[in-house]
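Colleague: Okay, predicted coordinates and the sequence, questions at the end:
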Amino acid sequence: MLRSLTILKRLMSVALTLARYDVLFLFEQLGIAPAVVFMARLVPVGRVRGIKQMRPGQRLARALHDLGPTAIKLGQALSTRPDVMGEEIAEDLTELQDRLPPFSGKEARRIIEEDLGAPIDEIFSAFDDEAVAAASIAQVHFATLSNGEDVAVKVLRPHIRRDFKADFQLMGTIAEWVERARPDLMRLKLVESVQTLEDTVRFEMDLRFEAAAADEMRENFKEDDYFYIPEVKWPYCAKRVMVLERIHGVNVDEIEKIKELGLNPNDILEKASTAFFNMVFRDGFFHADLHPGNMFVLDDGTLAAVDFGITGRLDHTTQRHLGELLLSFITRDYKKCARVHFEAGWVPMSESEELFTQAARSIAEPIMGLPQNEISMARLLAQLFEVTEYFSMETQPQLIQLQKTMLIAEGVGRNLNPNVNMWFLAEPFIESWMRENLGPQAKVKAVAEETRDTLLRLPRIVANIEETLEDIGKNGLKLDTGKKRKSPNGVSFGWIGWVIATGLAAALGFEYFG
């Protein structure tokens, strides 16, 4: 009861803020708490000055910013969901930045000393109390270690875990209400999407995970001289504190400064494109927040990245489907585009592949007919999802981060050179990756690796079977009813299941080697 009242109170507070910006449509369109919306309209909250000149999405972005860190994260997630918000509002939400006022340097020092267990003067020979960047989760200070190394120190905001926990309870409840009130929106997987967002933020709130992500990405690119990841200073990392090597460079969107260094923006764009596709297709582990503030160009033209709080992973199967999908659009092979959707299970097999091919063509052709520099592959994929309702296509939460990253990457690419399309620039890379990973030799290698993994697991599988059969022999087969059930001749039904399972495993094994 108390939890329900707390959620209702917080919901009313949110509704009043939305009312001030005249964006209660967010609740109305999703069918959320109509009684709360009705009351919020009755309260004379007063409208924010100048909102009449703003588009709905701009007003919503301002309202979410005022609601604080969790709402900002939600808005950033919604910017990747034109299927929920509509194209124009989703576009406006992409401008939502999580820039917040910093907390005091004194508080930052206190947190650092608590987590690292030593006075700050013993750790650093210099520490700048003024934060150089302050976001919704943490802020960054520059410092110098006692050994003279320049570092960047990331410190978690005070009480941030408590605040996010309460807000995600509210968002989870709202998502459940929406799915109950609007069964037609079940395919959007709002509850699952909120859980995915919460899991992402939970990882962000333990800076040891971010340090591990940075370290892994540095390992992935250790042989690549065009892309640099700063070194993690592990002795100075804890749950609320992370210390990295400081990067000295210019932001990737500072074109004039890049030119002053004697560098060509086209070369930087090519490096950015190569780095992005290596993350996605080579490593299956990508930086999911590559906005210009997190990318730097070093004096020698090397591209460097910072801030690894948001990362994403893709398994090999999803990598293959994505590669095929991008290539099918670039080459305008809409039959292949449709086939990928069906093979991936994104569209039910009961739907018409021919009609989906037609739908893909109707969306892509008006875009693909434009000059390359005007084509947004991220927008094309987003528009494709607009028609998914006709084909009972479910949202794929695991791709939300990638969609957002593609959108940001396009912005970086256009800023470096508005006349070059990074996706077409990467076409040879995708084709090469497809040949290496989907050709005959790659398939033989994949089967060999899978067979090897199966054989390595075989002793444990056999041991588990023996333990299970021994237990069944002693106690009989236990069903949900709690009763033991055997076949008329006294043989446990478990034997039949294991005979079938063993037969299937054997058949599978023969198929591998046949």
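Modeller: Cool, got the structure. This structure is a prediction, so every number in the text was calculated from the model and none was measured.

Colleague: From here on, just use CA atoms for contacts and neighbour counts.
Modeller: Fine.

Colleague: hmm, who's touching stretch 157-166?
Modeller: Residues outside stretch 157-166 that contact it (Cα atoms under 8 Å, 6 or more residues apart in numbering): 69-70, 103, 136-139, 205.

Colleague: residues of the host helix or strand of Glu270 that come out buried?
Modeller: According to DSSP states H and E, Glu270 maps onto helix 265-277. Using 16 or more other Cα atoms under 10 Å as the burial criterion, the residues of helix 265-277 that qualify are 265, 268-277.

Colleague: same thing with stretch 299-319?
Modeller: Buried-residue list, stretch 299-319, by 16+ other Cα under 10 Å: 301-314, 318-319.

Colleague: repeat for stretch 55-69
Modeller: Residues 56-65, 68-69 are the ones in stretch 55-69 that count as buried (16+ other Cα under 10 Å).

Colleague: quick one: buried residues of the helix or strand Phe164 falls within?
Modeller: Applying DSSP H and E as the criterion places Phe164 in helix 160-181. For helix 160-181, a neighbour-count test (16+ other Cα under 10 Å) marks 164, 167-168, 170-172, 174-179 as buried.

Colleague: Kindly report the same for stretch 102-117.
Modeller: In terms of neighbour count (16+ other Cα under 10 Å), stretch 102-117 has its buried residues at 102, 108-109, 111-113, 116.

Colleague: Stretch 235-246 now?
Modeller: 236-246.

Colleague: likewise stretch 213-231?
Modeller: The neighbour-count check on stretch 213-231 (16+ other Cα under 10 Å) flags 213-215, 217-218, 220-221, 226-231 as buried.

Colleague: for stretch 60-75, the distance to its chain's centre please.
Modeller: Here the centre of mass of C-alpha atoms in stretch 60-75, compared against the chain's by Cα atoms, centre = their mean, to the nearest Å, lies 18 Å away.

Colleague: That should have said stretch 194-208, apologies.
Modeller: Worked out by Cα atoms, centre = their mean, stretch 194-208 lies 10 Å from the chain centre.

Colleague: Below is structure B, check it against A:
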Amino acid sequence: MIPPFSHLIRLARAGFVLAREGVFALVDPAALPGGAQLGLKLARLLERPTTASGATRLSTALGALGPSYVKLGQFLATRPDVVGQAIAADLESLQDKMPPFPQDEAEAAIERALGRPVHGMFAAFGPPIAAASVAQVHRAEIETPTGRKAVAVKVLRPGIERSLSADIQAFFFAARLAERISAEARRLRLTEVVATLARSVTVELDLRLEAAAASEMADNVKDDPDFRVPEVEWDLTAHNVLTTEWVDGTPLSDRGALERRGLDLPKLGRTVIQSFLRHAVRDGFFHADMHPGNLFVDDAGRLVAVDFGIMGRLTEKERRFLAEILYGFISRDYRRTAEVHFEAGYVPSHHSVEAFMQAIRAIGEPIHNRSAEDISMAKLLTLLFEVTALFDMKTRPELLLLQKTMVVVEGVGRMLDPKLDMWRTAEPVVRTWLERHLGAAGRVEEAVGGVSEVGRFLGGVPGLLARGSRIAEQLDRATRDGIALAPETVAGIGEAEARRNRGTTLALWAIAVLLLLHLLG
């Protein structure tokens, strides 16, 4: 357990860097108690002159503070409800680039993790080609029955787990302190925000989980002709080492190289958007960090994604919600879009569907009077979530992550084709899913599922009746015992008969309750 004094030292250092970069200029002093307002004024005395915008100052400061704070910034980019839209947008550009750690340290970490010498596992093992806050990547080669195969080896930074753990404990300390002194901090549930960050970092620090995410997505897209995922080398993967197929391709961040290859960039932009929507709506499992550096075009012209440390999941209910609201805006069916929010339970039933429909129309109608390249699906979802807040819609972390990813994906699509028609691009994917799940085929599947449930229920009825019968017999035996003890008079017999009737009634109720519990289970 780290003592509070250590937390204070870490937080004091972070506070100094934030103050020096002018980050505290973003804080509204009116939301703070008197003592905190004084502290804010003193902190602002440390600001150094800069022409950078306030939001840019924050990303600069977090980058200077190191890996834990870079991760914090990237996470806060997914929570515009906490930091606001402007800051969240700026944090999207926070660069997760760090100096590489020495080659011998990387090789030693791999040997400890896999229990074999590096040069016994790899035919060749090169220097780091990319280094981020948590890990770095090396290009290597392995021997296969068909010859040498290039692979990418990702290795966690030595000591990163201990460092991140200490910083996250300090974040918890600061969040709990803030919630004690600030109503606004309690409203934003800062402790819960830090807990979510901690869970996210835990996943990123176990590379076996990233390998599992890549493997799951590979299964999902195996029949997609225009998108693929690198194959995982499970024998060369451990807690702090991940080995995958090497991707020979052109990164989407290099537009010049894409043009030199003669690729159809507008078509590639549509592929990016439609692939993301298929993953989110069709599979309920999407890559939540689809920036241009994580996307490549291979020699066959297929889109290839890498880095599966941050993933998003949507349940069937959330996928239906997303598909129906997008299609509602595409078709201008605002009543249906409003009804979906109520059916999903996102908007409390005491609100009026008509009033909510009116608010949605105010968002949707302007987009139909603008050219395709001016319509932002991500911005529309942002406006939608702002409006739903007026109708007591609670924050949905999974939808915020979806919104954040859509902002990034839309940016990639627009980079490839500035005139990309987002709605025409999205429509076939969304319509196909709705027809599949809400049309005739979906109703047949639902009916079959219902028949299966009924079949399982009927199969359990004999056992339920037997249990009910045993309860009835026990109650009836208790009734007979009662008769034997009763006085041998007409009045006594009448009282025993009444008890028998009550026993039968209780038995019937017991059977009914058992049936109900089975149905609910």
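Modeller: Perfect, thanks for sending it. Source: prediction; values computed, not measured.

Colleague: The lengthiest helix in structure 2 - contacts with which helices or strands?
Modeller: In structure 2, assigned by DSSP state H, the helix with the most residues is helix 440-485. Based on contacts counted as 3 or more Cα pairs under 8 Å, 6 or more residues apart in numbering; DSSP states H and E, the elements that helix 440-485 of structure 2 packs against are helix 422-438, helix 490-520.

Colleague: Tabulate those helices in TSV, adding columns for mean neighbour count.
Modeller: Below are those laid out as TSV (neighbours: other Cα atoms under 10 Å):
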stretch	mean neighbour count
helix 422-438	17
helix 490-520	15
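
Colleague: Output these in JSON lines, with distance to Phe286 of structure 2 appended to each entry.
Modeller: Shown next, in JSON lines, are these (distance: least, Cα to Cα, whole Å):
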{"stretch": "helix 422-438", "distance to Phe286 of structure 2": "15"}
{"stretch": "helix 490-520", "distance to Phe286 of structure 2": "32"}
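
Colleague: give the contact list for Ile137 of structure 1.
Modeller: Per Cα under 8 Å, 6+ apart, neighbours of Ile137 of structure 1: 69, 156-157, 160, 204-205.

Colleague: Would you map the strands across the stretch 201-350 of structure 2?
Modeller: Counting by DSSP state E, counting those that start in this stretch, the stretch 201-350 of structure 2 has strands at residues 227-228, 241-245, 249-251, 285-287, 295-298, 303-305, 311-313.

Colleague: okay if I get these as a markdown table plus distance to Asp90 of structure 2?
Modeller: Converted to a markdown table, the strands of the stretch 201-350 of structure 2 look like this (distance: least, Cα to Cα, whole Å):
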| stretch | distance to Asp90 of structure 2 |
| --- | --- |
| strand 227-228 | 29 |
| strand 241-245 | 30 |
| strand 249-251 | 22 |
| strand 285-287 | 20 |
| strand 295-298 | 21 |
| strand 303-305 | 23 |
| strand 311-313 | 21 |
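
Colleague: elements contacting whichever helix or strand Val151 of structure 1 is part of?
Modeller: According to DSSP H and E, Val151 of structure 1 maps onto strand 150-156. Helices and strands in packing contact with strand 150-156 of structure 1 are listed as helix 105-116, strand 138-145, strand 241-245; criterion 3+ Cα pairs under 8 Å, 6+ apart.

Colleague: which outside residues touch the last one?
Modeller: Just to be clear, that refers to strand 241-245 of structure 1. 111-112, 115-116, 149-156, 207-208, 211, 230-234, 236-237.

Colleague: quick revisit: would you turn the helices and strands packed on strand 150-156 of structure 1 into TSV with distance to Leu456 of structure 1?
Modeller: Formatted as TSV, these follow (distance: least, Cα to Cα, whole Å):
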stretch	distance to Leu456 of structure 1
helix 105-116	41
strand 138-145	43
strand 241-245	38
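
Colleague: is it true that Phe125 of structure 2 lies in a strand?
Modeller: Yes: under DSSP: H, G, I helix; E, B strand; the rest coil, Phe125 of structure 2 falls within a strand.

Colleague: how much space between the closest residue to it other than its chain neighbours and Lys149 of structure 2?
Modeller: Excluding the flanking residues, the one nearest Phe125 of structure 2 by Cα to Cα, 6 or more residues apart in numbering is Ala140, at 4.3 Å. Per Cα to Cα, to the nearest Å, Ala140 of structure 2 is found 8 Å from Lys149 of structure 2.

Colleague: between the two, which one's more packed in?
Modeller: Taking other Cα atoms under 10 Å, Ala140 of structure 2 and Lys149 do not tie; Ala140 has more neighbours (22 against 15).

Colleague: Quick check: the more buried one touching Pro128?
Modeller: No: Ala140 of structure 2 sits out of contact with Pro128 when judged by Cα atoms under 8 Å, with a separation of 9.9 Å.

Colleague: among the helices and strands packed on strand 150-156 of structure 1, which is nearest Phe510 of structure 1?
Modeller: Smallest distance to Phe510 of structure 1 across those (Cα to Cα): 50.8 Å, for strand 241-245.

Colleague: distance from the closest one to structure 2 after superposition?
Modeller: By mean Cα distance after the TM-score superposition for structure 1, the fitted strand 241-245 of structure 1 averages 0.5 Å away from its aligned residues in structure 2.

Colleague: all strands of the stretch 1-150 of structure 1, in order?
Modeller: Under DSSP E, counting those that start in this stretch, the stretch 1-150 of structure 1 gives strands at 124-127, 133-134, 138-145, 150-156.

Colleague: Wait, Arg228 of structure 2 touches Ala218, no?
Modeller: Yes: using Cα under 8 Å, Arg228 of structure 2 is in contact with Ala218, at 6.6 Å.

Colleague: Buried deepest among the strands of the stretch 1-150 of structure 1, which one?
Modeller: strand 150-156 (a mean of 23; mean count of other Cα atoms under 10 Å).

Colleague: in the superposed pair, what's the mean gap between that strand and structure 2?
Modeller: Mean deviation for strand 150-156 of structure 1: 0.5 Å (mean Cα distance after the TM-score superposition for structure 1).
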